[in-house]
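A.B. asks: Everything below, folded, please.
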Amino acid sequence: MIKARIIVTLKNGVLDPQGKAIEGALGGLGFSGVGSVRQGKVFDVELEDSDRAKAEAALKEMCERLLANTVIEDYSIAIT
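C.D. replies: As a prediction, the model looks like this:
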């Protein structure tokens, strides 16, 4: 079994209204010194395959086809 964590974030330069709202809320709660906040998504995926190369290819395809909008989002894959 292979376990992976996929992190999807907005590309630099893409507006992040949810991140801005969180940034404002943190300030409203008294947390000073927060420069900026960007939000993203995390997916923990378990694959039954034990072939690391095949798993990496499958995970990349999952990101390209469903998990990330590659026009505005970047993703990273960490296999553990």
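A.B. asks: For the rest of this, base every contact and every neighbour count on C-alpha atoms.
C.D. replies: OK.
A.B. asks: All the helices of this structure, in order from the start?
C.D. replies: Here the chain has its helices, by DSSP state H, at 17-28, 52-62.
A.B. asks: Contacts for the longest one, please.
C.D. replies: Helix 17-28 is touched from outside by 32, 34, 36-39, with contacts defined as C-alpha atoms under 8 Å, 6 or more residues apart in numbering.
A.B. asks: Could you also give me the structure for this second sequence? I'd like to compare it with the first:
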Amino acid sequence: MYKATIFVTLKESVLDPQGVAVKGSLHTMGYSEVSDVRIGKRLEVSLDASSQAAAEEAVTLMCQKLFSNPVIEDFRFELEEV
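C.D. replies: Presented below is the predicted three-dimensional model:
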């Protein structure tokens, strides 16, 4: 069994309106040292796979087909055997 921790973030070239709003709130709260905020998603997926390579392939396909929008988002993941 494997556990994948997946991180999906907007590409650097894509404006992040949520991040801009959070940055503004942080500045209002007195955290003027914050220069940028980017909002993303974190997912955890447990899967049965015959090998680490099979798990990596499955998670990559999941990310490409469902968890991320490849036009505006990037993804990366960490895989551990549990």
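A.B. asks: about what we covered before: rebuild the contacts of helix 17-28 of structure 1 as JSON lines, extending it with neighbour count and distance to residue 52 of structure 1.
C.D. replies: Output for the contacts of helix 17-28 of structure 1, formatted as JSON lines (neighbours: other C-alpha atoms under 10 Å; distance: C-alpha to C-alpha, whole Å):
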{"residue": "32", "neighbour count": "9", "distance to residue 52 of structure 1": "44"}
{"residue": "34", "neighbour count": "10", "distance to residue 52 of structure 1": "39"}
{"residue": "36", "neighbour count": "10", "distance to residue 52 of structure 1": "36"}
{"residue": "37", "neighbour count": "15", "distance to residue 52 of structure 1": "34"}
{"residue": "38", "neighbour count": "16", "distance to residue 52 of structure 1": "31"}
{"residue": "39", "neighbour count": "13", "distance to residue 52 of structure 1": "29"}
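A.B. asks: now the residues you listed in JSON lines, with distance to residue 79 of structure 1?
C.D. replies: Formatted as JSON lines, those follow (distance: C-alpha to C-alpha, whole Å):
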{"residue": "32", "distance to residue 79 of structure 1": "35"}
{"residue": "34", "distance to residue 79 of structure 1": "31"}
{"residue": "36", "distance to residue 79 of structure 1": "29"}
{"residue": "37", "distance to residue 79 of structure 1": "26"}
{"residue": "38", "distance to residue 79 of structure 1": "24"}
{"residue": "39", "distance to residue 79 of structure 1": "22"}
